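Participant: let's see this in three dimensions:
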Amino acid sequence: MLPQEIVRLKRDGGTLNPDHIQLFVNGITDGGVTEGQVAALAMAIFFRGLSIDERVALTLAMRDSGDVLDWSDIEAPIVDKHSTGGVGDNVSLMLAPALAVCGAAVPMISGRGLGHTGGTLDKLESIPGYTAKPDNTLFRKVVKEVGCAIIGQTANLAPADKRFYGIRDVTATVESIDLITASILSKKLAAGLETLVLDVKWGTGAFMGSYEEAKALAESLVLVANGAGLKTTALLTDMNESLASAAGNAVEVQNAVDFLKGTHIDNRLWDVTVAIGGEALATAGLAANPEEGRANMSRAFESGEAAEVFGRMVTALGGPADFMDKPEVYLPKAPLEVPVYAPEAGIVTKVDARTVGVAVVELGGGRTAPEDEVDPAVGIINIAGVGTTVDSDNPIGIIHAQNEDQVRRAQDVLLSAYTVGEASEIAEFDTVRDRIAK
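Facilitator: Model (predicted):
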């Protein structure tokens, strides 16, 4: 069938069979389908939608458009997680080594930040020497010997998705749940996973602002992933304030090191990390249930074993051998550290987490376009959470910046993110609100 006939079929509300979808994805990959035809199909899907079977077929076709990793020489369950993105979300840095301590193998392929959300790769690249894009030989070696490796997507993992997403990005079709589902899962399936846990966020700092939108995405992801043969569950977590008390790149790595070493642990960050880990261990058969899995995760952190594995991973991927002993020596630091105080004393009743993320972008710590460079040293620490008292002694955050102009811009944005009032005005949300399973 001609590509334009496939577009016509979906435009008119018809159902695409796997052969239609495979033909079109082949054309996306090899250039046989034009940009206009890809855009037209994306728009047709945006308005007409896809059935679960169509979503599965699209996901599998995009998975098979490039390499599919094989981990059959590793006896441990192959486990990973995916977050839909937020502010102060450095969960992966603690989660991967703790899962490895608990018996999983974690080949974690992560992305870069865009817009107000941070990217795991940008954080890790603030560590001198860290190789975010190793060749497959080193990637496999680290996973096998250390138990986990956090790297970036190679060019030949789900290449059809890369072209498809680029066209969606400029044709106002990114927000389709059908296409978001296939985009996320095609890359995870290409990574050769056996178990996946999804952290689907909702709130002011999430791409899905409402709980209902986030739940619809989580349900789609879980149904399609399991339909494609990947054991998957999802947790719906709160992103109505920064998850960690730090937002930026080097500052989030330092926050993660403090968490792993037990010197400073943000409560909400602990809850989300342990919940995701417990879910992953149970789904992978490494724990009898999520409760046992959470207990195992807690022990991995409290024993110091997760910290030891993280240090080994950093070293194996080119970072300093003594990074965990003295991270402050290696992580870049901005010359200015400026506290930001609320105009009036009171209790933080609400935070626009997206705006906190925008403040980091104003400092140069994030991207507005994929090709933008980021400054690893800048960011915000000691970010006040909901329920925190702020006054002339307790700031809403401390800005790390390169110059006074950055400070002024970021300060104005950060202040606009905060609402200060009385404790009775606080709307409380569960950090982990729901679980979605097949």
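Participant: from here on, contacts and neighbour counts on C-alpha atoms
Facilitator: Noted.
Participant: residues in contact with the residue nearest to the spatial centre of the chain?
Facilitator: Of all residues in the chain, the one closest to the mean position by Cα atoms, centre = their mean is Ser83, 3.6 Å from it. Contacts here follow Cα atoms under 8 Å, 6 or more residues apart in numbering; on that basis Ser83 touches Leu198, Asp199, Val200, Lys201.
Participant: filter those residues down to just the ones in strands.
Facilitator: Secondary structure from DSSP state E places Leu198, Asp199, Val200, Lys201 of the contacts of Ser83 in strands.
Participant: can I get those in JSON lines including distance to Ala342 and neighbour count?
Facilitator: JSON lines is the format used below for these (distance: Cα to Cα, whole Å; neighbours: other Cα atoms under 10 Å):
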{"residue": "Leu198", "distance to Ala342": "35", "neighbour count": "23"}
{"residue": "Asp199", "distance to Ala342": "32", "neighbour count": "25"}
{"residue": "Val200", "distance to Ala342": "31", "neighbour count": "30"}
{"residue": "Lys201", "distance to Ala342": "27", "neighbour count": "31"}
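Participant: now those in a markdown table, with distance to Phe46?
Facilitator: Formatted as a markdown table, these follow (distance: Cα to Cα, whole Å):
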| residue | distance to Phe46 |
| --- | --- |
| Leu198 | 23 |
| Asp199 | 24 |
| Val200 | 21 |
| Lys201 | 22 |
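Participant: to compare against the first, here's another:
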Amino acid sequence: MSNFDFDAPTIIRTKRDGGRLSDAAIDWIVQGYTDGQVAPEQMSALLMAIVLRGMDRGEIARWTEAMLNSGDVLDFRDLRSGAEPGKPLPTVGKHSTGGVGDKTTLVLVPVIAACGAAVPKSSGRGLGHTGGTLDKLESIAGFTAELSDQRVREQLCDIGAAIFAAGRLAPADKKLYALRDITGTTESLPLVASSVMSKKLAEGAGALVLDVKVGSGALVKTEAESRELAQTMVEVGEAHGVPTRALLTDMSCPLGATVGNALEVQESLDVLAGGGPPDVVELALRLAAEMLELAGIDDRDPAQTLRDGTAMDRFRRLVAAQGGDLSQPLPIGRCSDTVVAGRSGTMGNIDALQVGLTAWRLGAGRSAPGARVQHGAGVRIHRRPGEPVVAGDVLFTLYTDTPERLGAALGELDGAWTVGDPPEPRPLIIDRITS
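Facilitator: Next up is the predicted model:
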């Protein structure tokens, strides 16, 4: 295919006007942007056209394939356990489409490792109002996500887990991910599906479980859209020979009681110690059950790993292997403010999107590519929906290192919650999607 066969303005106009992009056009522009031949302004325009016009299943599959083929693809089919040499070690991946307070990966990966499977987990940084696993883990002193392919393999054999930056995996997606974060193009079914599946297929797991969020704090808001996204990703995974299933889970309210990087690490440690918020525990254990079933492990109880400390042990080993020091205190914003209840009653719904944007305004997320996040910024939620509230109770605590951010953050949080009558209960697990 010649560089003169295509040009970015024509491809942009094709999608802007509702046309279908050919396989060759998709290959050309994804590779061109990865190589720096297509300008960020041009790719931004195309991304917005995709947001507005969408893609069909064929376009999504090809966009995924183009990003997958832009870098390395790991293969762990020959993986063997370090503890039992010669024994095949099943691998299973997990991915969440992003939410507010979603720290499940930090719990789930060590749980699965403690149950006898291995989890090669490439993770990303924050995207828009949603938190990123790498930003959270990097709030631990010394932790690095930059692992060589060989180091990933060694950790999987020794510990059963590695959480790493995608690096050479789907580099096209890495560039597009950062661009979507700052151009208002995160909430697009085709772009979410192709982003997720290009990374997941590249990381080489033998099976995959997806946590597809539904609600205000999700990248895709409605249940119908989230169901379509889940079905699309399951089909893409199965088409590549990777058994894949998905859970639709609620993200209308933040998950757990903290939103922010170091705050969520501490909450994950609470769960691994056998405590923590019930919704975080419930979701982690349900996802663990799905992952263990796909991995062919039916004789281990994931809940037991939280009770007996084996999951905590795996997490500590994982952090230490990647340079982290959990003996150092986790950072917390040096400036804080609180929101208190003006009346007594019952805590009503808490809007996940507004809480996520509040944490972002406090400094927990980015407004420019490559910007530093504040690891100690975030929101602590003191009353969960349905809990009793007395006038004067502290409902939220906000943390930041930059006090000038507090005004905008408090304004963002205003109207995100109510105190009054009990809210309508919502299930955390909405549905299960299989091929």
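Participant: same check for the contacts of Ser83 of the first structure, but in the second structure.
Facilitator: Contacts conserved in the second structure for the contacts of Ser83 of the first structure, counting by both residues aligned by TM-score structural alignment, their matches' Cα atoms under 8 Å: Leu198, Asp199, Val200, Lys201.
Participant: out of these, the closest to Gly387 of the first structure would be?
Facilitator: Distance to Gly387 of the first structure, by Cα to Cα, is smallest for Lys201 among those, at 20.5 Å.
Participant: rewinding a little: the residue nearest to the centre of the first structure -> the second structure?
Facilitator: Correspondence of Ser83 of the first structure to the second structure, assessed by TM-score structural alignment: Ser96.
Participant: in space, what's closest to its match - neighbours in sequence excluded?
Facilitator: Excluding its sequence neighbours, the residue lying closest to Ser96 of the second structure (Cα to Cα, 6 or more residues apart in numbering) is Asp211, at 4.5 Å.
Participant: all helices of the stretch 301-435 of the second structure, in order?
Facilitator: Counting by DSSP state H, counting those that start in this stretch, one finds helices in the stretch 301-435 of the second structure at the ranges 302-307, 310-321, 352-359, 406-413.
Participant: want to try a markdown table for these, with mean neighbour count and distance to Ala205 of the second structure as columns?
Facilitator: Output for the helices of the stretch 301-435 of the second structure, formatted as a markdown table (neighbours: other Cα atoms under 10 Å; distance: least, Cα to Cα, whole Å):
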| stretch | mean neighbour count | distance to Ala205 of the second structure |
| --- | --- | --- |
| helix 302-307 | 20 | 20 |
| helix 310-321 | 21 | 18 |
| helix 352-359 | 27 | 30 |
| helix 406-413 | 18 | 39 |
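Participant: which one, of the ones you listed, ends up nearest to Gln231 of the second structure?
Facilitator: Nearest of the helices of the stretch 301-435 of the second structure (Cα to Cα): helix 352-359, 24.0 Å.
Participant: centre of the chain versus that closest one, how much separation?
Facilitator: Remark: helix 352-359 of the second structure is offset 16 Å from the chain centroid, using Cα atoms, centre = their mean, to the nearest Å.
Participant: before we move on, what about stretch 136-147 of the second structure?
Facilitator: Centroid displacement of stretch 136-147 of the second structure relative to its chain, using Cα atoms, centre = their mean, is 16 Å.
Participant: show me what counts as buried in it.
Facilitator: Residues of stretch 136-147 of the second structure classed as buried: Lys136, Leu137, Glu138, Ser139, Ile140, Ala141, Phe143, Thr144, Ala145, Leu147 (neighbour count, 16 or more other Cα atoms under 10 Å).
Participant: which non-adjacent residue is nearest the first one?
Facilitator: For Lys136 of the second structure, the nearest residue in space outside its immediate sequence neighbours is Asn261; the separation is 4.1 Å by Cα to Cα, 6+ apart.
Participant: residue in the first structure matching the one you found?
Facilitator: Aligned partner of Asn261 of the second structure by TM-score structural alignment: Asn249.
Participant: count of residues packed around its match?
Facilitator: Counted with other Cα atoms under 10 Å, the neighbours of Asn249 of the first structure add up to 34.
Participant: that one reaches Thr117, doesn't it?
Facilitator: No - the criterion here is Cα atoms under 8 Å, and Asn249 of the first structure misses it with Thr117 at 11.1 Å.
Participant: Thr104 of the second structure: neighbouring residues, count only.
Facilitator: Using other Cα under 10 Å, Thr104 of the second structure has 25 neighbouring residues.
Participant: list the contacts for the residue lying closest to it once chain neighbours are set aside?
Facilitator: Nearest residue to Thr104 of the second structure, sequence neighbours excluded (Cα to Cα, 6+ apart): Ala284, at 5.7 Å. Counting by Cα under 8 Å, 6+ apart, Ala284 of the second structure makes contact with Thr104, Thr105, Val107, Leu108.
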